[in-house]
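Visitor: This is the structure alone, sequence omitted:
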């Protein structure tokens, strides 16, 4: 009897997430993306940039954590309803723009990062990790959509891959 009660308790504490949970995760990712963008655009050139390296690493790591957390939320979510799908699509459009903005800022900041020798290689590693995490997050969200929306959703997130690929290409040593 006790095991059954424990099993029931475990079932009730792992309630599936829903569209609202996915939207909250997307909002958190968007906030972290904006914070990283501010850190990148405020990064100082030359030796003054040494003081900016730690915040850059922290914000980049926080963004990666938020993306991975969002993947867990989306993976544990129930399939989305059509109204939830529409809300997620709208949030995705905004998030795509945020991601494109930060990746453009990261590409534009490369000359500043290069002056500190080790920053650009670390940025490249972070970009690759964030791309992998973003791909997993996107796949997890898309897997929860009604079948009729899957191809549209893939097209909606495709610009993120393009922007990541372009940024990674800029940071590759050769």
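Guide: Received it, and whenever you're ready, just let me know what you need. No experiment lies behind these values; they were computed from the predicted model shown.

Visitor: make it CA atoms for all contacts and neighbour counts henceforth
Guide: OK.

Visitor: what's the closest non-adjacent residue to residue 119?
Guide: The shortest distance from residue 119 to any non-neighbouring residue, by C-alpha to C-alpha, 6 or more residues apart in numbering, is to residue 113 (5.3 Å).

Visitor: in which helix or strand would I find that neighbour?
Guide: For residue 113, the element it lies in under DSSP states H and E is helix 110-114.

Visitor: now what about the very next helix or strand once past that helix, what contacts it?
Guide: Per DSSP H and E, the first helix or strand lying C-terminal to helix 110-114 is helix 119-142. Residues from elsewhere that reach helix 119-142 (C-alpha atoms under 8 Å, 6 or more residues apart in numbering): 22, 53, 60, 64, 67-68, 70-71, 74-75, 110, 113-114, 150, 153-154, 157, 161, 164, 167-168, 171-172.

Visitor: for this structure, what spans make up the helices?
Guide: For the chain, helices defined by DSSP state H occupy the ranges 2-13, 19-42, 50-75, 82-108, 110-114, 119-142, 150-171.

Visitor: Mean neighbour count added to the ones you listed, as JSON lines?
Guide: Output for the helices of the chain, formatted as JSON lines (neighbours: other C-alpha atoms under 10 Å):
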{"stretch": "helix 2-13", "mean neighbour count": "10"}
{"stretch": "helix 19-42", "mean neighbour count": "20"}
{"stretch": "helix 50-75", "mean neighbour count": "19"}
{"stretch": "helix 82-108", "mean neighbour count": "18"}
{"stretch": "helix 110-114", "mean neighbour count": "18"}
{"stretch": "helix 119-142", "mean neighbour count": "19"}
{"stretch": "helix 150-171", "mean neighbour count": "16"}
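
Visitor: here comes the other one, which I'd like you to weigh against the first:
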């Protein structure tokens, strides 16, 4: 009887690990978001063409994009989440949404600084579009793993992130050709 319970306990542990892995991936995204926000905040008000400032901005943005894409793969590979995992994920999503909204607001508010270097704002627009696309993919992958009864709620938790991206993209959209 011990042997037959072992595979079941391994499956339960795998499902719990998947929920934990998604939460850990969200924590990684949150850390990258905070780092990008810090870089945006410290960007000089009157920048000269300082490649370190621009390079740091691009590096942090690409790092965030890579973390979102990695999180998407984790979510896609995950087993369906339990109710408890979904609740834990909801708490992490609310926290992450707050960080993303703050960072995107800061990016919007920093646009006048970025506009002083002609090439920076169009690059930010491209990065915002890439990050939004990756975020949409990650959100869809996570929502697909949430119990069906909670999927609408999960989508509602993602709405502020989507709104913040849309607003930031609209602000930088004047550079679209």
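Guide: Cool, the structure landed. Please read all numbers here as calculations on a predicted model, not as lab measurements.

Visitor: re earlier: how close does the residue nearest to residue 119 of the first structure get to residue 15 of the first structure?
Guide: 44 Å (C-alpha to C-alpha, to the nearest Å).

Visitor: what's the answer for residue 148 of the first structure, then?
Guide: 26 Å.

Visitor: ditto for residue 156 of the first structure
Guide: Taken as C-alpha to C-alpha, the span from residue 156 of the first structure to residue 15 of the first structure is 29 Å.

Visitor: just residue 149 of the first structure next, same as before
Guide: In terms of C-alpha to C-alpha, residue 149 of the first structure sits 25 Å off from residue 15 of the first structure.

Visitor: cool, residue 71 of the first structure as well?
Guide: In terms of C-alpha to C-alpha, residue 71 of the first structure sits 16 Å off from residue 15 of the first structure.

Visitor: check contacts around residue 169 of the second structure.
Guide: By C-alpha under 8 Å, 6+ apart, the contact set of residue 169 of the second structure is 125, 128, 129.

Visitor: What span of the first structure is stretch 92-107 of the second structure aligned with?
Guide: On the basis of TM-score structural alignment, stretch 92-107 of the second structure is assigned to residues 91-106 in the first structure.

Visitor: average gap between the matching stretch and the second structure?
Guide: Superposed on the second structure, stretch 91-106 of the first structure shows a mean distance of 0.3 Å to its aligned residues (mean C-alpha distance after the TM-score superposition for the first structure).

Visitor: what does that stretch contact?
Guide: Stretch 91-106 of the first structure has contacts (C-alpha under 8 Å, 6+ apart) with 23, 26-27, 30, 33-34, 36-37, 40-41, 156-157, 159-160, 163-164, 167.

Visitor: cool, and stretch 81-88 of the second structure?
Guide: By C-alpha under 8 Å, 6+ apart, the surrounding residues in contact with stretch 81-88 of the second structure are 15, 16, 18, 19, 20, 23, 145, 146, 147.

Visitor: Would you agree the fourth one is in contact with residue 89?
Guide: By that I understand residue 19 of the second structure. Yes - here residue 19 of the second structure reaches residue 89: they are 7.5 Å apart, a contact under C-alpha atoms under 8 Å.

Visitor: if I look at these two, which residues touch both of them?
Guide: Contacts common to residue 19 of the second structure and residue 89, judged by C-alpha under 8 Å, 6+ apart, are absent.

Visitor: picking that back up, could you redo the contacts of residue 169 of the second structure as JSON lines and give each row distance to residue 139 of the second structure?
Guide: JSON lines is the format used below for those (distance: C-alpha to C-alpha, whole Å):
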{"residue": "125", "distance to residue 139 of the second structure": "21"}
{"residue": "128", "distance to residue 139 of the second structure": "16"}
{"residue": "129", "distance to residue 139 of the second structure": "15"}
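
Visitor: For these, which ones persist in the first structure?
Guide: Contacts conserved in the first structure for those, using both residues aligned by TM-score structural alignment, their matches' C-alpha atoms under 8 Å: 125, 128, 129.
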